[in-house]
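Undergrad: Any chance you could fold what I've pasted below:
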Amino acid sequence: MKKLYFLCTGNSCRSQIAEGFGKKYLGSEWEIRSGGIEAHGLNPKAVKVMEEVGVDISNQQSEMIDLEYLNQADLVVTLCGDAENRCPLTPAQVKREHWGFNDPARATGSDDEVWQVFQIVRDAIGQSIREFAQTNA
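TA: Got it, this is the predicted structure:
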């Protein structure tokens, strides 16, 4: 089974959403995990926004990057510029890609406006993973 590792700064929103979609769309071919430069805890709004599309991420854990898994991954995908810049070096055989998305946890405005940002980011991540699944599953 191939290994896919989604990385972000705090492993609280974007990488958690990506892990959930990855398990949904790639789970039979790929082992999917996520990690962060830091562990900020699973964002409750990320859980709720994924519930809207029928993906349960409530049991996922916010974890720091596992260097052993990182070095054994087939593909490492960074989801924010900070993780792209600060991610530890990987061996040459580990393919790395960057799929940048805005951080919904930093959204400002009314509750509805913040929620809309979570939905937009979720949908963009989901679309990227569906497209990846079509060519890599």
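Undergrad: only C-alpha atoms for contact and neighbour calcs from this point on.
TA: Noted.
Undergrad: Skipping adjacent residues, who's closest to residue 16 in space?
TA: The spatially closest residue to residue 16, leaving aside those adjacent along the chain, is residue 34, at 6.5 Å (C-alpha to C-alpha, 6 or more residues apart in numbering).
Undergrad: likewise residue 98?
TA: Of all residues beyond its chain neighbours, the one nearest residue 98 is residue 78 (4.8 Å), with distances taken as C-alpha to C-alpha, 6+ apart.
Undergrad: gap between the host helix or strand of the residue nearest to residue 16 and the chain center?
TA: Here residue 34 sits within strand 30-36, counting by DSSP states H and E. On the basis of C-alpha atoms, centre = their mean, to the nearest Å, the separation between the geometric centre of strand 30-36 and that of its chain is 8 Å.
Undergrad: before we go on, could you also do this sequence so I can check it against the first one:
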Amino acid sequence: MEKKIKVLFVCVHNSARSQMAEAFLNHLAGDRFEAHSAGLEPGTLNPLAVEAMAEAGIDISANRTKSVFDFFKRGAIFNYVVTVCDGANAERCPIFPGITHRMHWSFEDPAALAGTHAEKLEAVRRIRDQIRDAVASFVTEQGAP
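TA: Okay, the predicted model is just below:
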């Protein structure tokens, strides 16, 4: 059996963007990839992200937030570490040992959205779709069907 490509998605709180990216990669190509997510300062799962992902047919409601530094301290090895926050926060991500490719995909922070519930949910749907498209492109670039 071919070894899975291990990917870690990192954002600030591991509450929305990295959770969505992890879920999409495992959903779209879990046979070829093993996705995880973590945050620089783990917070709580964003209910809008949970709602938007449920609309896409993926349940992340039972996920918990995790610290990127816990993965680092355990000596976890990843083929790819993908930061999905802004550039300044991406620079705070630790350098993992081994041959790790670092990538940066910048997405708007759902925690920073303002407006009514409906307005924020609409924005999170847009971010969710951008993340899904980025993950799908990544899968294609890696040669996965």
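Undergrad: And the TM-score between these chains?
TA: The pair, once superposed, lands on a TM-score of 0.93 when counted by TM-score structural alignment, normalised by the length of the first structure; 137 aligned residues with a C-alpha RMSD of 1.5 Å.
Undergrad: Enumerate every residue touching the residue nearest to residue 98 of the first structure.
TA: Applying C-alpha atoms under 8 Å, 6 or more residues apart in numbering, one finds that residue 78 of the first structure lies in contact with 6-8, 84, 96-100.
Undergrad: likewise residue 10 of the first structure?
TA: By C-alpha under 8 Å, 6+ apart, the contact list for residue 10 of the first structure reads 35-41, 62, 64.
Undergrad: how about the counterpart of residue 114 of the first structure in the second structure, secondary structure?
TA: Correspondence of residue 114 of the first structure to the second structure, assessed by TM-score structural alignment: residue 120. Here residue 120 of the second structure is helix, with the state taken from DSSP: H, G, I helix; E, B strand; the rest coil.
Undergrad: Can you get me a residue count around residue 120 of the second structure?
TA: The number of residues packed near residue 120 of the second structure is 17, by other C-alpha atoms under 10 Å.
Undergrad: which residue is nearest the middle of the first structure?
TA: Ranked by distance to the mean C-alpha position of the first structure (C-alpha atoms, centre = their mean), the top residue is residue 15 at 2.0 Å.
Undergrad: On the three-state scheme, that one is what?
TA: Following three-state DSSP, we place residue 15 of the first structure in the helix state.
Undergrad: Quick check, it in contact with residue 8.
TA: Yes - here residue 15 of the first structure reaches residue 8: they are 5.7 Å apart, a contact under C-alpha atoms under 8 Å.
Undergrad: can you list residues touching both of these two?
TA: With C-alpha under 8 Å, 6+ apart as the test, residue 15 of the first structure and residue 8 both reach 35-36, 79.
Undergrad: Next, find the distance separating the alignment partner in the first structure of residue 33 of the second structure from residue 12 of the first structure.
TA: Residue 33 of the second structure maps onto residue 30 of the first structure when the alignment is built from TM-score structural alignment. When C-alpha to C-alpha, to the nearest Å is applied, the distance between residue 30 of the first structure and residue 12 of the first structure equals 21 Å.
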